[in-house]
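> I'd like to go over a predicted model; first the sequence, then the structure.
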Amino acid sequence: MAVHRVVVLALDGVYPFELGIPSRVFGTLPDRYEVLTCSVDGGPVATNSDFSVTVEHGPEALATADTVLLPPFDVARLSRELPPPVSAALAAVRPGARIVSICTGAFVLAAAGLLHGRPATTHWALADAFRSWYPEVALDPDVLFVDDGDVLTSAGAASGVDVCLHLVRRDHGTAVANHVARLCVMPPWREGGQAQYIESPVPSDPASSTSATRQWALENLHEPLTLAELAGHARMSLRTFARRFNEEVGTSPGRWLIHQRVARARHLLETTDLGVDDIAGQVGFATGTSLREHLHAAIGVSPVAYRRTFRGAATAG
């Protein structure tokens, strides 16, 4: 199996935590990934903390990348136009390379024209500024990351872990991604989107949270689970439950349930020989046709195609 090279471009003002995410996640699989860090001139890079970092590579490393990753940098350094050294560095990226940003890294991709007419995300607190500068980008500030094929963008800080784990899952299947997540002491995926992290009043009564009902739902995904049943379990009215759920998770109960059912179905497709109809029954879809429709809507492939691709990747690991 060829080793996939990830090249991280560190810009002045880089956030040290996010700078280290690619090495931490991809570095757990040295037989599958190689991680290099570079700067626009090969010299030391100032971080947004009280220290600088020395990198081993200059921008020429970008020409060798299978994946280029842009960690975030201090918002005080944001500009609508790309600084010439950054523009020159990005020009070295070869056609076909996968490009990924975390948080403010999306501003660089947008300024470079790489997000024109495409869906993307960035930190929710920067959504208004991003929209005013780049109205041609279909910004969604409510999600943790956006996968648009060869370009992926993620929200702030820890969402960088989410998108990197997602790439491992995309490249090598759920079993390998779950293994990496365990080594990082991190859930394989997180529920909901950024909305759950936006500052809002914290419920004074723990009973007003929907977390227990979400856990109950995950244990009973094989059941139809209507909104009325969820609200009844939470001992809330339908209206209160729907509002509280959206505040805590960042999406509606219905959409969340579909996401969980699809995620469980993907896991079963990768790890079992069960037929599509059997899997549909285990995850709460009424029929195999319903599972096919929802899986295609979520990731654009049929269950057979998904199993052929990712079961092979999982067993290869």
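Everything's here; your move.

> only C-alpha atoms from now on, for both contacts and neighbour counts.
OK.

> list the buried ones in the lengthiest helix in the chain?
When the chain is parsed with DSSP state H, its longest helix is helix 253-271. Neighbour-count burial for helix 253-271, counted by 16 or more other Cα atoms under 10 Å, picks out 253, 256-271.

> after it, which helix or strand is next?
Helices and strands here follow DSSP states H and E; after helix 253-271, the next one along the chain is helix 276-283.

> ok, which stretches of the stretch 151-300 of the chain are strands?
Counting by DSSP state E, counting those that start in this stretch, the segments of the stretch 151-300 of the chain that form strands are 151-154.

> try this one next to it:
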Amino acid sequence: MFHPQDLRATSTAPHRVVVLALDGVYPFELGIPSRILGAADDRYDVVVTSADGRPVRTNGGFTVTPDRGPEVLESAGTVIVAPVDPGGLTQQAPPEALAALARIAPGTRIASICTGGFVLAAAGLLDHRPATTHWECAPLFRKWYPHIRLDESVLFVDDGDVLTSAGAASGIDLCLHLIRTDHGIRLANSAARRCVVPPFREGGQAQYIERPIPQADTTSTSATRQWALERLGEPLPLPQLARHAHMSMRTFSRRFRDETGVTPRQWLIRQRLDRALHLLETSELTVDQIAAEIGFATAASLRQLMNAELGVSPGAYRRTFQASQSSARIQEDVEAPSAVG
């Protein structure tokens, strides 16, 4: 959950992110934080370490040599635990992993990708908290850690100082979420464009869980979703969406959820919220004007949504991220070399 006290102003020093690689690490996911956070205009300093500073074996048939020793965990602002091959998981975390996690200073933000959540769970960092992991590993996770509130239908869970993400590429969603949380939607979208990935994926992990193949005569709701995105200022009730898709409301709702992992209403709320955040960061429109732009009758409705979803008011969000972007522009101007005429 995103709270006002968690808003982070831009500073000249990049935020230190340490990725912890354990034996059996997945190389693709290990590289996600460096690639995604590294596309955020030098706001993050991403380094990799292992539990003892020595090379670790990947599940891809080669080893990886970390660039820093485990002592770097002590200075981390964020620690991300990379996933390991499920075949190497144990209910009790390896002693070296526990020793590495013990180096993390209190108050440090901790995150995991995919099966990295098992490491956090075994270390007691997820006790009685919401979390997620790869949907195929969910039965084992529940068996080993019944006291953790697992939700395998989502791409990531943000529980403040501890975040967990689902399988494989959901690490991309998690890292983009960190950029949005720290520096706003505009920088997150910029990083996504640089990496040629969607800035926000519709729905959750539920859309990737194996299901029976749909009947051949069913149609996609993608055209209607695109149509709705161009009309967010309109009411867009379910009957109207279903008519546009040439489906009954029941068929449309079922097909929509199969394709996106969420209901039409939940999807519209997410799109309208993203549009509102973008306008708060990039325009001088009033809160009332922005509310109208995204189809809300009053500014109070927008305030209620942002407080419920982000824990912050539109005014506080705008002051934080517009000020953050202004500071970044000033810093760029100071560091930029003078033009030679």
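Okay, I see it. Predicted model, so just to flag it, every value in this text is computed and none were measured.

> which residue packs closest to the residue mapped onto Thr37 of the first structure from the second structure, ignoring adjacent ones?
Matched to the second structure by TM-score structural alignment, Thr37 of the first structure sits across from Val48. Distances taken as Cα to Cα, 6 or more residues apart in numbering put Val19 closest to Val48 of the second structure, at 4.7 Å, once the chain neighbours are dropped.

> the one you found belongs to a strand?
Yes: Val19 of the second structure: assigned to a strand according to DSSP: H, G, I helix; E, B strand; the rest coil.

> got the contact list for the counterpart of it in the first structure?
Counting by TM-score structural alignment, Val19 of the second structure lines up with Val8 in the first structure. Val8 of the first structure sits next to 19, 22, 35-38, 68-71 when contact means Cα atoms under 8 Å, 6 or more residues apart in numbering.

> over to Thr67 of the first structure?
Thr67 of the first structure makes contact with 4-7, 97-100, according to Cα under 8 Å, 6+ apart.

> need the counterpart of it in the second structure.
By TM-score structural alignment, Thr67 of the first structure lines up with Thr78.

> now do Glu248 of the first structure
Checking TM-score structural alignment: Glu248 of the first structure goes with Glu259.

> one more: Ile21 of the first structure?
Matched to the second structure by TM-score structural alignment, Ile21 of the first structure sits across from Ile32.

> ok, Arg244 of the first structure to Thr213 of the first structure distance?
Arg244 of the first structure sits 12 Å away from Thr213 of the first structure, taking Cα to Cα, to the nearest Å as the criterion.

> to clarify, my last question referred to Glu81 of the first structure.
From Glu81 of the first structure to Thr213 of the first structure the distance is 47 Å (Cα to Cα).

> between those two, tell me which one has more neighbours.
Thr213 (18 against 13; other Cα atoms under 10 Å).

> tell me the contacts of that one?
Residues in contact with Thr213 of the first structure (Cα under 8 Å, 6+ apart) are 230, 233-234.

> okay, stretch 274-283 of the first structure sits on what stretch of the second structure?
With TM-score structural alignment as the criterion, stretch 274-283 of the first structure aligns to 285-294.

> tell me how far that stretch lies from the chain's centre.
Chain-centre distance of stretch 285-294 of the second structure: 26 Å, with Cα atoms, centre = their mean, to the nearest Å.

> identify each buried residue in that stretch, please.
In stretch 285-294 of the second structure, counting by 16+ other Cα under 10 Å, buried: 287, 290-294.

> so how many other residues sit close to the closest residue to Gly53 of the second structure other than its chain neighbours?
Nearest residue to Gly53 of the second structure, sequence neighbours excluded (Cα to Cα, 6+ apart): Gly69, at 4.1 Å. When counting by other Cα under 10 Å, one arrives at 15 neighbours for Gly69 of the second structure.

> who touches Gly69 of the second structure in this structure?
Contacts of Gly69 of the second structure by Cα under 8 Å, 6+ apart are 49-54.

> average distance between the longest helix of the first structure and the second structure?
Using mean Cα distance after the TM-score superposition for the first structure, helix 253-271 of the first structure ends up 0.9 Å from its aligned counterpart in the second structure, as a mean over the superposed pairs.
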